[in-house]
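**Q** predicted model and sequence follow; I will ask about them next.
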Amino acid sequence: MNLSILDQSPVSSGATASDALQASMLLAQEGEKLGYKRYWIAEHHNYPALATSSPEVMLGYIGANTSSIRIGAGAILLPHYKPYKVAETFHLLATLFPGRVDLGIGRSPGGSAEAMIALSGNFLENVRKTPQLVEELLYFINRSFPNDHQFAQLNALPIPDVNPETWLLGTSGKSANLAAEKGLSYAFGHFMTEKDGPSIVQQYRQHFRVNSSGQPSQVIVAVSVICAETEEEAYRIALSCLLWSIQASRGVTSGIPSVEEARAYSFNKDEKKILENLRSRMVIGNVRNVIEQLRNLQSTYKADEIMIVTITHSYKDRLKSYELIAEELALYIK
């Protein structure tokens, strides 16, 4: 089972954004030692609890402090940007770190309405243009504009020896169809939706068409996981993440609460229902239980790869979760 890391660079209560970013760098380094295939970092705006507003900047830092793990964005939110600039940025990263760079693209806002306006003006109009934006981006990445196109002679420099591997991230049939139509690999956010993920992924496979780069269809399924030495400990650690998710859905933007804060919190009846629903979409438990659930998800989705996102208040608990899973699956390459 190929395993990778998705990092949202969470800021814990009592910690700073600098602490979170340094913890992200350490996670990438340890993930490399543990044998994880990829390290992707997400993009969020005007969100104090998540530190990375510019994945491409962080990837330069991560790439310079690792040597073999693939690094990428999960995702660059394309409606906010011009495709040419995105292509330039990821060509530069791919030149610095040859054969290691992934360009994950998405179309969610990644922040508040005010942030959307500040970044891209009419965001919804740009979302409607996503298929055209993706097509233009791929032309720049693959240097494949038609001869009569206005950008046919324009290159996104520098040109790397190995192009970044391009992925489309999503949680819907619309994103699956777009990935299939454009010949892109597809990363499905299982942890972000209650939709029928396996049928969406199957839809992607059925309609996939190879593009000019010849990239094959590949599927990553991103899953929220918390693993600990015991089942009880895993659920204890997970409570802070679950409370944070409930608070975030109601506009509370403070950092990830501690386990003690979460245990002291009095959940009302409605919150308890939300809590159980959130918990049912996560993989929580001791290592054997977690591995069994991940294998079941891999089989259900027929996924090429599972990407794990783990949010805990303690950065040590987060790292321990990834270590336990890697050791159980003999990924460890120290």
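**A** In hand now; what should we look at?
**Q** only C-alpha atoms from now on, for both contacts and neighbour counts.
**A** Will do.
**Q** need the three-state assignment for Thr166.
**A** Using DSSP: H, G, I helix; E, B strand; the rest coil, the structure places Thr166 in strand.
**Q** quick one, what contacts the closest residue to it other than its chain neighbours?
**A** What sits nearest to Thr166 in space, not counting adjacent residues and going by CA to CA, 6 or more residues apart in numbering, is Leu103, at 4.7 Å. Counting by CA atoms under 8 Å, 6 or more residues apart in numbering, Leu103 touches 72-76, 90, 164-167.
**Q** Leu331 too?
**A** 34-36.
**Q** in helices, which of those appear?
**A** Among the contacts of Leu331, the subset assigned to helices under DSSP state H consists of Leu34.
**Q** just give me the closest of the contacts of Leu331 to Glu323.
**A** Leu34 (6.9 Å; CA to CA).
**Q** so how far is Glu30 from the residue nearest to that closest one when sequence neighbours are not counted?
**A** Spatial nearest neighbour of Leu34, excluding adjacent residues (CA to CA, 6+ apart): Tyr332 at 4.3 Å. As judged by CA to CA, to the nearest Å, Tyr332 and Glu30 stand 10 Å apart.
**Q** next, the buried residues of stretch 224-242.
**A** Using 16 or more other CA atoms under 10 Å as the test for burial, stretch 224-242 gives 224-228, 231, 234-242.
**Q** ok, stretch 35-53 next?
**A** Buried residues in stretch 35-53 (16+ other CA under 10 Å): 35-53.
**Q** can you give me the end-to-end span of that stretch?
**A** Stretch 35-53: ends 27 Å apart by CA to CA.
**Q** any idea how far that stretch is from the middle of the chain?
**A** On the basis of CA atoms, centre = their mean, to the nearest Å, stretch 35-53 sits 7 Å off its chain's mean C-alpha point.
**Q** try this one next to it:
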Amino acid sequence: MKLSILDQSAAAHGRGQDETIRQTLALAQQAEAWGYHRFWVSEHHSHPSIVGTAPEVLMAAIAARTQRIRLGSAGVMLPHYAALKVAEQFRVLDALAPRRIDLGVGRAPGSDGRTAQLLNPDRNASERFPQQVMELQAWVNGQNLPPGHPGHKVYAYPQSDTAPDIWMLGSSDYGAQLAAHLGLPYAFAYFITDGQGADEALQIYRETFRPSAGLQKPNAALCVWALAADTDEEALRLFESRARWKMDRNLGRIGALLPPEDAARDYSPAEQFALERLREGALIGSAATLGRKLRQLAARLEVDELVLITWTHDPAAQSRSYELMAQEFALTPST
């Protein structure tokens, strides 16, 4: 099974946000050395917890520091932008790292409604998403748009004999249906829904998939939040930072990750019940424990690639988690 990483540049209490971005670069280099298949970065705006706002910039910096690992966006929130500009950015990235670039796109704003409107004042931008994706496909692959289209005989440069792979990202049936219709690979955001809707979306994707020039059969990946440590007990301790964040988020409080030792607070009885369920269902544990959970999940949903997202307050704990999973799944660097 392929293992990949999605790093969201999660803010940590007491650490500068600029340091968080640099930590993402360092993690990408480690991921390549451990043998991970892809390293993806995300796009969020005006988000106190996730400070990665410009995946295309991060990807360029990572491309300059790596040689083999695939790099991608998970994703570019396409309704914020002109498809031509996105195509140009990723054609430049492909020139810097040929055959290593994934262009993951999504329809969600990655922000609140007010921020989304500041990024693009067109309130109906998301309704054009399917058309944008098709335009993006043409420009990324060097194809001419049909006569009568405003983009006819307009091209995204630089051109070459390689092109980024476009991925559809989603957490609902909508993305699955569009990915299947356009013959694109599909990544389901399991970590957003805590698994709800995953079975249905993946089934729709596989059953309605239409082969395309770039992809002859369905290709689905699952993006999951996961944390490994040397023992089950240590993984549970580290998880307290994430658990506190999720419980606070339910109350509309969004901020940086707290250290595990500072994560406890007084919870209401209803919160205590929700917290216990959260701990019980979390993909955490020692390498053996988490490895078993991940294999069972991948087998149940019939995917052969998992993209792991790990938040910890301490970057060393995050690195150790990914290192343990690389060992558990016997990853080897590609040549």
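**A** Ah, there it is. Everything quoted here is computed from the prediction, not taken from an experiment.
**Q** got a TM-score for the two of them?
**A** Remark: TM-score between the superposed chains equals 0.95 [TM-score structural alignment, normalised by the length of structure 1]; 332 aligned residues with a CA RMSD of 1.6 Å.
**Q** what is the helix or strand harbouring Ser245 of structure 1 packed up against?
**A** Assessed by DSSP states H and E, Ser245 of structure 1 sits inside helix 231-249. In terms of contacts (3 or more CA pairs under 8 Å, 6 or more residues apart in numbering; DSSP states H and E), helix 231-249 of structure 1 is packed against strand 219-228, helix 259-264, helix 269-280, strand 283-286.
**Q** could I get the full set of helices for the stretch 101-250 of structure 2?
**A** Shown for the stretch 101-250 of structure 2, the helices assigned by DSSP state H, counting those that start in this stretch span residues 113-119, 129-140, 173-182, 190-193, 198-208, 232-249.
**Q** ok, average deviation of the second one from structure 1?
**A** This means helix 129-140 of structure 2. Following the fit onto structure 1, the mean deviation recorded for helix 129-140 of structure 2 is 1.1 Å by mean CA distance after the TM-score superposition for structure 1.
**Q** need the contacts of Leu103 of structure 1 in JSON lines (columns: distance to Asn286 of structure 1 and neighbour count).
**A** Output for the contacts of Leu103 of structure 1, formatted as JSON lines (distance: CA to CA, whole Å; neighbours: other CA atoms under 10 Å):
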{"residue": "Gly72", "distance to Asn286 of structure 1": "29", "neighbour count": "31"}
{"residue": "Ala73", "distance to Asn286 of structure 1": "29", "neighbour count": "27"}
{"residue": "Gly74", "distance to Asn286 of structure 1": "27", "neighbour count": "25"}
{"residue": "Ala75", "distance to Asn286 of structure 1": "30", "neighbour count": "27"}
{"residue": "Ile76", "distance to Asn286 of structure 1": "33", "neighbour count": "27"}
{"residue": "Phe90", "distance to Asn286 of structure 1": "38", "neighbour count": "27"}
{"residue": "Pro164", "distance to Asn286 of structure 1": "36", "neighbour count": "26"}
{"residue": "Glu165", "distance to Asn286 of structure 1": "34", "neighbour count": "20"}
{"residue": "Thr166", "distance to Asn286 of structure 1": "34", "neighbour count": "21"}
{"residue": "Trp167", "distance to Asn286 of structure 1": "31", "neighbour count": "25"}
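**Q** tell me the secondary structure for the nearest residue to Tyr36 of structure 2 once chain neighbours are set aside?
**A** Among residues not flanking Tyr36 of structure 2 along the chain, Ser4 sits closest, at 5.2 Å (CA to CA, 6+ apart). Recorded secondary structure, Ser4 of structure 2: strand (three-state DSSP).
**Q** for Ser4 of structure 2, list the residues it contacts.
**A** Ser4 of structure 2 makes contact with 36-40, 305-308 under the criterion CA under 8 Å, 6+ apart.
**Q** wait, His120 of structure 1 sits on Leu78?
**A** Quick fix: residue 120 of structure 1 reads Ser, not His. No: using CA atoms under 8 Å, Ser120 of structure 1 is not in contact with Leu78; the gap is 10.0 Å.
**Q** between those two, which one's more packed in?
**A** Leu78 (23 against 17; other CA atoms under 10 Å).
**Q** can you list the buried residues in the host helix or strand of Met58 of structure 1?
**A** Per DSSP H and E: Met58 of structure 1 is located in helix 55-64. Of the residues in helix 55-64 of structure 1, 55-56, 58-59, 62-63 count as buried by neighbour count, 16+ other CA under 10 Å.
**Q** in strands, which of the contacts of Ser4 of structure 2 appear?
**A** Among the contacts of Ser4 of structure 2, DSSP state E puts 38-40, 305-308 in strands.
**Q** check the offset of stretch 208-226 of structure 2 from the chain's centre.
**A** The chain centre lies 15 Å from the centre of stretch 208-226 of structure 2; the measure is CA atoms, centre = their mean.
**Q** cool, and stretch 183-191 of structure 2?
**A** 9 Å.
**Q** now do stretch 61-71 of structure 2
**A** 16 Å.
**Q** what lies in contact with that stretch?
**A** Outside stretch 61-71 of structure 2, the residues that reach it (CA under 8 Å, 6+ apart) are 25, 28-29, 31-32, 35-40, 59, 93, 96-97, 99-102, 334-335.
**Q** and if you look at stretch 192-204 of structure 1?
**A** Residues outside stretch 192-204 of structure 1 that contact it (CA under 8 Å, 6+ apart): 171-173, 176-177, 179-180, 186, 188, 190, 219, 281, 300-301.
**Q** of these, closest to Lys82 of structure 1?
**A** Using CA to CA, Ala179 comes nearest to Lys82 of structure 1 of these, at 19.0 Å.
**Q** related to what we said a few turns ago, tell me how far the residue nearest to Thr166 of structure 1 lies from Asp161 of structure 1.
**A** Counting by CA to CA, the gap from Leu103 of structure 1 to Asp161 of structure 1 is 15 Å.
**Q** do the same with Asn289 of structure 1
**A** 42 Å.
**Q** who's more crowded, these two?
**A** Just comparing Asn289 of structure 1 and Asp161: by other CA under 10 Å the higher neighbour count belongs to Asn289, 14 against 11.
**Q** list the contacts for Leu119 of structure 2?
**A** Listed by CA under 8 Å, 6+ apart, the contact set of Leu119 of structure 2 reads His80.
**Q** the most centrally placed residue in structure 1: which element?
**A** In structure 1, the residue lying closest to the centroid (CA atoms, centre = their mean) is Gly74, at 3.5 Å. Using DSSP H and E, Gly74 of structure 1 falls within strand 70-77.
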